[in-house]
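Peer 1: Pasting the sequence and the predicted model now:
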Amino acid sequence: MKIAFVLDDSIARPDGVQQYVTALGAALQGAGHDVVYACSGDVRDDLPAVSLTANIGVTFNGNGLRTPRPASRRLLREWLEQERPDVIHVQMPHSPVFAGRVVQEARRVLGDNVRIVGTFHILPDGKVSELGTALLGRILRRNLQLFDAFSAVSEPAVGFAKQAFGIDCTLVSCLVDVDAFRAEAARPRPVDDGSRPLTVSFLGRFVERKGVRELIEAVSALPPESRDRIHVRMGGRGPLLGSVEALVAEEGLEREISLEGFVAEEDKAQFYADADIAVFPATGGESFGIVLIEAMAAGAGVVVGGDNPGYRFVLQDDGVLVDARDTRAFSLLLELLISDPERRAAIHASQQRRVRDFDVPVTLAAALELYGA
C-alpha cells in the first residue's frame, strides 16, 4: 500500500504535526508500505517529500505558523498521476488552497481508487482561535464530503472536531517507537543517592502558552533547601527568550537555571533521559503532547505537564498535572517531587507502563484500520 501524507506546512519544522506524520510514516515503512509526503515550504533531504507550494507566515492558536499559498492544480494533478497513492492522509484542519485542492484533484484524477482520510490535530487556545476554526469548518464543508474517514490524535481533539467541523472521528494517537527512542540515549540517568543535584528539564518553544516564564516563577518560589537540590535545564528558543533571560536574572536564578538554546533532534532523547523531572507546563492549546510520550519513552524520571485537555489525555494522573499559572501550586508540586524519591519512583513506573499505549504496534494498527487495510 502507498500512503501519501499531506500537510499545510514545511515538513522540515520540528513541530507536533510533523513529528506525527514522520513517526507514523516510519512505522508504515517498517511494516513494508510505501510512504511519500506532500507539503508546502521546505522539505527534508532524508524523506521522500515534495513541496508543492510556498508558505506565508501567520499567528494562530498561540503559535507562529506558516500557511500555504494557493497551489497549482496542474502541478497537483501531475504529482497525483506520478505517485498514484492508495491512501491520502491529510492533516487537519487543512487549508482550502493546498490540502483542500489536493483532495479535490485526487477525486478527479484517481476517483474511488484512492482512500482519503484526515487527522484532526488542534484544540483552540481561546475564543479567537475557536471562532476561526469553526469558520474554517464551514468553508471546508463541501471539501469534507470528499473524505472517506476521519481520526483525531486524542479524545479532546475528537470532541472538538465534532463541535467545530461536525465530523465523527476515530482515535489514532500520536506515537513513538519506545525502544528505538530509548536506544538513542547513550547513557542512563545517574542514581539519585543525594550526592548530586536533581535535573529538572524543559524542552520546547519559548512562547506564551508553553509556560516557560511560569516554570521560572515556580522555581523562584521554592524554599531554599529545594532550590539547592536542583539544576534546571531549559532547552529551546523563541520570541520569549529575551524576557526569560531577564526574568532569570531578576529572580537571581543564574546558578539554578541554565538556558541551553536549540536542542538538535539527535540529542533530544538524551536530554529527556537526563531529567529526573521533565516539566512541560503548557497552559492550553494542546490537543495531545508528543513531548510527554517522548520524555517517557526516553526514560525521564517523572514527566510533569500543564493541566490542559491534551496533556491530561496523555498523563491521566492528577499527581503530575498542574495549572502552571498557579505559582504556589506549581511550586508545591515541584517541592514534593524533589523531596520524595519513592514518589518519583512510583510515578516513573506508572508512566513507563502508560507510554506503551502509544508505542508503534498500537497506533500502527489503528492507522491501518483507518486506511481500510
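Peer 2: Nice, thanks for sending it over.
Peer 1: switch to C-alpha atoms for all contacts and neighbour counts from now on
Peer 2: Fine.
Peer 1: can you tell me the distance between the two ends of stretch 163-171?
Peer 2: This stretch, stretch 163-171, spans 16 Å end to end (Cα to Cα, to the nearest Å).
Peer 1: Now do the buried residues in it.
Peer 2: Under the neighbour-count criterion of 16 or more other Cα atoms under 10 Å, stretch 163-171 has 164-165, 167, 169-171 buried.
Peer 1: now do stretch 353-362
Peer 2: 354-360.
Peer 1: Now go through the buried residues of stretch 163-171 and say which are in strands.
Peer 2: 170-171 (DSSP state E).
Peer 1: Quick check: Ala300 touching Ala275?
Peer 2: Yes - contact criterion Cα atoms under 8 Å: Ala300 and Ala275 qualify, at 5.2 Å.
Peer 1: all helices of the stretch 101-250 of the chain, in order?
Peer 2: Here the stretch 101-250 of the chain has its helices, by DSSP state H, counting those that start in this stretch, at 127-139, 141-144, 155-165, 178-183, 212-220, 224-227, 241-250.
Peer 1: how far does the first one sit from the chain's center?
Peer 2: Helix 127-139 sits 21 Å away from the centroid of its parent chain (Cα atoms, centre = their mean, to the nearest Å).
Peer 1: So what angle separates the directions of that helix and helix 155-165?
Peer 2: 60 degrees (axes from the mean of the first three to the mean of the last three Cα atoms, to 10 degrees).
Peer 1: helices or strands up against helix 127-139?
Peer 2: Using 3 or more Cα pairs under 8 Å, 6 or more residues apart in numbering; DSSP states H and E, the elements in contact with helix 127-139 are helix 155-165.
Peer 1: Of all the residues in the helix it packs on, which ones are buried?
Peer 2: 155-161, 164-165.
Peer 1: got it, and stretch 103-119?
Peer 2: 103-107, 109-110, 114-119.
Peer 1: Then stretch 260-269?
Peer 2: 261, 268-269.
Peer 1: starting at the chain centroid, how far to that stretch?
Peer 2: 15 Å.
Peer 1: secondary structure class for Arg13?
Peer 2: On the three-state scheme (DSSP: H, G, I helix; E, B strand; the rest coil), Arg13 is labelled coil.
Peer 1: That one: how many residues sit nearby?
Peer 2: 14 (other Cα atoms under 10 Å).
Peer 1: residues touching it, list them.
Peer 2: With contacts taken as Cα atoms under 8 Å, 6 or more residues apart in numbering, Arg13 has no neighbouring residues.
Peer 1: distance of it from Ser72?
Peer 2: As defined by Cα to Cα, Arg13 lies at a distance of 23 Å from Ser72.
Peer 1: before we move on, what about Asp15?
Peer 2: Distance, Asp15 to Ser72, using Cα to Cα: 26 Å.
Peer 1: likewise Arg343?
Peer 2: Counting by Cα to Cα - Arg343 and Ser72 are separated by 57 Å.
Peer 1: How about Gly319?
Peer 2: Using Cα to Cα, Gly319 is found at 51 Å from Ser72.
Peer 1: Out of the helices of the stretch 101-250 of the chain, flag the one nearest His89.
Peer 2: For His89, the closest of the helices of the stretch 101-250 of the chain is helix 141-144, at 12.9 Å, according to Cα to Cα.
Peer 1: Against that first model, consider the following:
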Amino acid sequence: MKIGFVFDDHMHRIGGIQVYIRGLYHYFESLGHEVVIFAGGSQFDNAKLAERIIPLGVSLPTYGSGSNTSLPICLESNRRLRELLEAENCDILHIQTLHSPTMGGRILANSKACHISTFHNRVDEPWKLQALRMVKYILPDFFRHVHGRIAGSQAAKETAQAIFGKQDEYTVIASGINLERFEDAANLPRLHQYDDDKITLFTLGRLEQRKGVEYLLRAYALLQKDYPNQLRLVIAGDGPLREELQTLAKQLNLSNVEWLGYVTDLALPHLMASADIFCAPAIGQESFGYVIVEAMALGLPVVAAANAGYAGVLVNHPGNLAVPPRDPRAMAGAIASFIASPAARKKIGQANRQQAKNYSWQVIGDQIMEFYKKTLAQTVQ
C-alpha cells in the first residue's frame, strides 16, 4: 500500500501533529509500505529530514488553537497537482484536519485516492466554533472529499461534530508515542542533580498562555509554605511568556525553580524519568495529551488540569489526578497528596507504565491500518 500524509503546516516545527505523522510514517514504512508527506515549508531544506516530503507551498507563520502554526500558500496549478498526484499514485491520502483551502483542500479536490481525515483540534471558545462553521459553508467543497474520518480523541470528535455536524461518523483512535525510548529511560538511574531528598515536580510545554504554567507557579508557591526547601520545580520548554513567568516566580519568592528552556528529544526522557511527579496545567485547547502519556510511560504519577483533552486521557487511568483548570489551590492539593504518599506514587507509576503500552505506535498504527483497509474496501465497491 502507498500512503500519503497531507499536512498544511510544515515538518520542521515541533508539534503534536508532526509527532503523529512521523510516528505513523516510520511504523508503516517498517511494515513495507511506501510513504510520502505532502506539506508546506518549501522554504526549508527538507532533505535534512528523515522523511520523504513533497513541499507544496511557502509556510507563513500564524497562530491557531492557542499555539503557533503556519499556513501554506500553494501556487501550483490544479493541472500540476493532478499530475503530481497521479505520478505518486497513493492508495490512501491521510489528511490532517483542520485543513486549509490553500493546500489540503486543493489536494483532496484533485485526488482520486481514498481520503482519510484525522481531526486533531479541540476548540473551546464558542465564537471560534462559529467562525469555523462559517468557513465550512463558504468553502464547502474543500470539506466534502473525505471517505473515512478519525478523531484523535473524544475531545477532538466533539469539536469536529460541532463544526461539521453530527451526521458525520468519527472513529476515535488515540495518538501514539515512541514507547521504547521512554521505557529505556525509565530504567536508568536518576540524573545526579535530581538524586537527592527533594521531591521533583516536572512540567513540559511551550511557555504560552494556554499551557497554564502561571497556575502551576502559584500552586508551587502554596506548596512551598508547607514543604519549605523540600521541593523542586523543573520547567522544560520555552516560549513568548518565559520572561513574564520568570518575573512572576520572583514576585512569588519561589525557590528551587529550574528553567531548562528547550530540551532536545534525546535528552527529554531521562530528564522526565528523574522526576517524582508530572504536572500538566494547560487551561484548554488540548485535544489529547502527549505529555501525559509520555509521563505515564516513564512511571510518573500525573496531576493535570481537567481540560477536555487531558481529562479524556486520565479518565481511563485512575489514580492520576485531574483538577479544575486555573485553580492553583486545587492543583497544590493534588500534588500534596502525592508528596505525602511515596507508596501511592510508586503504585500509580507502575500502573501507568503498564497502561502506556496501549499507546505504542504498533498498537495505534495497527488500528489505523485496519481503518485504512476497511475504508478502502468500502470506497472501491
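Peer 2: Alright, I've got the coordinates. Just so it is clear, the model here is predicted, and its values are computed rather than measured.
Peer 1: hang on, the earlier thing: with respect to Glu78 of structure 1, which of the buried residues of stretch 353-362 of structure 1 is nearest?
Peer 2: Nearest member of the buried residues of stretch 353-362 of structure 1 to Glu78 of structure 1, counting by Cα to Cα, is Val360, at 33.0 Å.
Peer 1: Next, the angle helix 213-226 makes with the helix or strand in which Ala330 of structure 2 is found.
Peer 2: Ala330 of structure 2 belongs to helix 328-339 when assigned by DSSP states H and E. Relative orientation of helix 328-339 of structure 2 versus helix 213-226 (the same axes, to 10 degrees): 60 degrees.
Peer 1: okay, the angle between the helix or strand that comes right after helix 328-339 of structure 2 and helix 328-339?
Peer 2: Under the assignment DSSP H and E, the closest C-terminal helix or strand after helix 328-339 of structure 2 is helix 342-355. Helix 342-355 of structure 2 and helix 328-339 are oriented at 90 degrees to each other (the same axes, to 10 degrees).
Peer 1: start and end residues in structure 1 for helix 342-355 of structure 2, please.
Peer 2: With TM-score structural alignment applied, helix 342-355 of structure 2 matches the range 341-354 in structure 1.
Peer 1: tell me the average deviation of the matching stretch from structure 2 after fitting.
Peer 2: Compared with structure 2 after fitting, stretch 341-354 of structure 1 deviates on average by 1.7 Å (mean Cα distance after the TM-score superposition for structure 1).
Peer 1: longest helix of structure 2?
Peer 2: Criterion DSSP state H: the longest helix present in structure 2 is helix 361-380.
Peer 1: for that one, packing partners?
Peer 2: Counting contacts by 3+ Cα pairs under 8 Å, 6+ apart, helix 361-380 of structure 2 packs against helix 16-30, strand 114-119.
Peer 1: just these: most buried one?
Peer 2: Greatest average neighbour count among these goes to strand 114-119 (a mean of 24), per mean count of other Cα atoms under 10 Å.
Peer 1: mean per-residue distance, that one to structure 1?
Peer 2: Averaged out, strand 114-119 of structure 2 is 0.6 Å away (mean Cα distance after the TM-score superposition for structure 1).
Peer 1: can you give me the angle that strand makes with helix 154-164?
Peer 2: 110 degrees.
Peer 1: which outside residues touch stretch 346-361 of structure 1?
Peer 2: Applying Cα under 8 Å, 6+ apart, the set of residues contacting stretch 346-361 of structure 1 is 27, 173-178, 293, 296-297, 299-303, 315.
Peer 1: what's the answer for stretch 123-142 of structure 1, then?
Peer 2: 60-62, 93, 96, 100, 156-157, 160, 164-165, 284-287.
Peer 1: before we move on, the earlier item: taking the buried residues of stretch 103-119 of structure 1, tell me the two that lie furthest apart.
Peer 2: Within these, Val109 and Thr119 form the most distant pair, 22.3 Å apart (Cα to Cα).
Peer 1: picking up where we left off before, to Leu85 of structure 2, which of the helices and strands packed on helix 361-380 of structure 2 lies closest?
Peer 2: Taking Cα to Cα, strand 114-119 is the member of these nearest to Leu85 of structure 2, at 12.1 Å.
Peer 1: Relative to Val35 of structure 1, which of the helices of the stretch 101-250 of structure 1 is closest?
Peer 2: helix 178-183 (19.9 Å).
Peer 1: Give me the buried stretch members for the closest one, please.
Peer 2: Here helix 178-183 of structure 1 shows 178, 181-182 as buried, counting by 16+ other Cα under 10 Å.
Peer 1: What are the contacting residues of it?
Peer 2: 269, 294, 297-299, 355-356, 359-360.
Peer 1: With stretch 202-214 of structure 2 instead?
Peer 2: For stretch 202-214 of structure 2, using Cα under 8 Å, 6+ apart, the contacting residues are 66-67, 233-242, 245, 248, 272, 275-285, 291, 326.
Peer 1: Just the buried ones from the residues you listed, in ChimeraX syntax?
Peer 2: To isolate the buried members of those in ChimeraX, using 16+ other Cα under 10 Å:
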select :233,234,235,236,237,238,242,245,272,275,276,277,278,279,280,281,282,283,284,285,291,326
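Peer 1: Which members of the contacts of stretch 202-214 of structure 2 occur in strands, if any?
Peer 2: Per DSSP E, those map to strands at 67, 233-236, 277-280.
Peer 1: could the buried residues of stretch 260-269 of structure 1 go into TSV alongside distance to Val36 of structure 1 and secondary structure?
Peer 2: Shown next, in TSV, are those (distance: Cα to Cα, whole Å; DSSP: H, G, I helix; E, B strand; the rest coil):
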residue	distance to Val36 of structure 1	secondary structure
Gly261	32	strand
Lys268	25	helix
Ala269	26	helix
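Peer 1: Tell me the residues of structure 2 aligned with stretch 270-281 of structure 1.
Peer 2: Under TM-score structural alignment, the match for stretch 270-281 of structure 1 is residues 270-281.
Peer 1: Now do the matching stretch: distance from first to last residue.
Peer 2: End residues of stretch 270-281 of structure 2 are separated by 21 Å (Cα to Cα).
Peer 1: circling back: average distance between the helix holding Ala330 of structure 2 and structure 1?
Peer 2: Mean deviation for helix 328-339 of structure 2: 1.1 Å (mean Cα distance after the TM-score superposition for structure 1).
Peer 1: Go through that helix and flag the buried ones.
Peer 2: For helix 328-339 of structure 2, by 16+ other Cα under 10 Å, it's 328-336, 338-339.
Peer 1: How far does stretch 145-163 of structure 2 sit from its chain's centre?
Peer 2: Chain-centre distance of stretch 145-163 of structure 2: 16 Å, with Cα atoms, centre = their mean.
Peer 1: Good, we can wrap up now.
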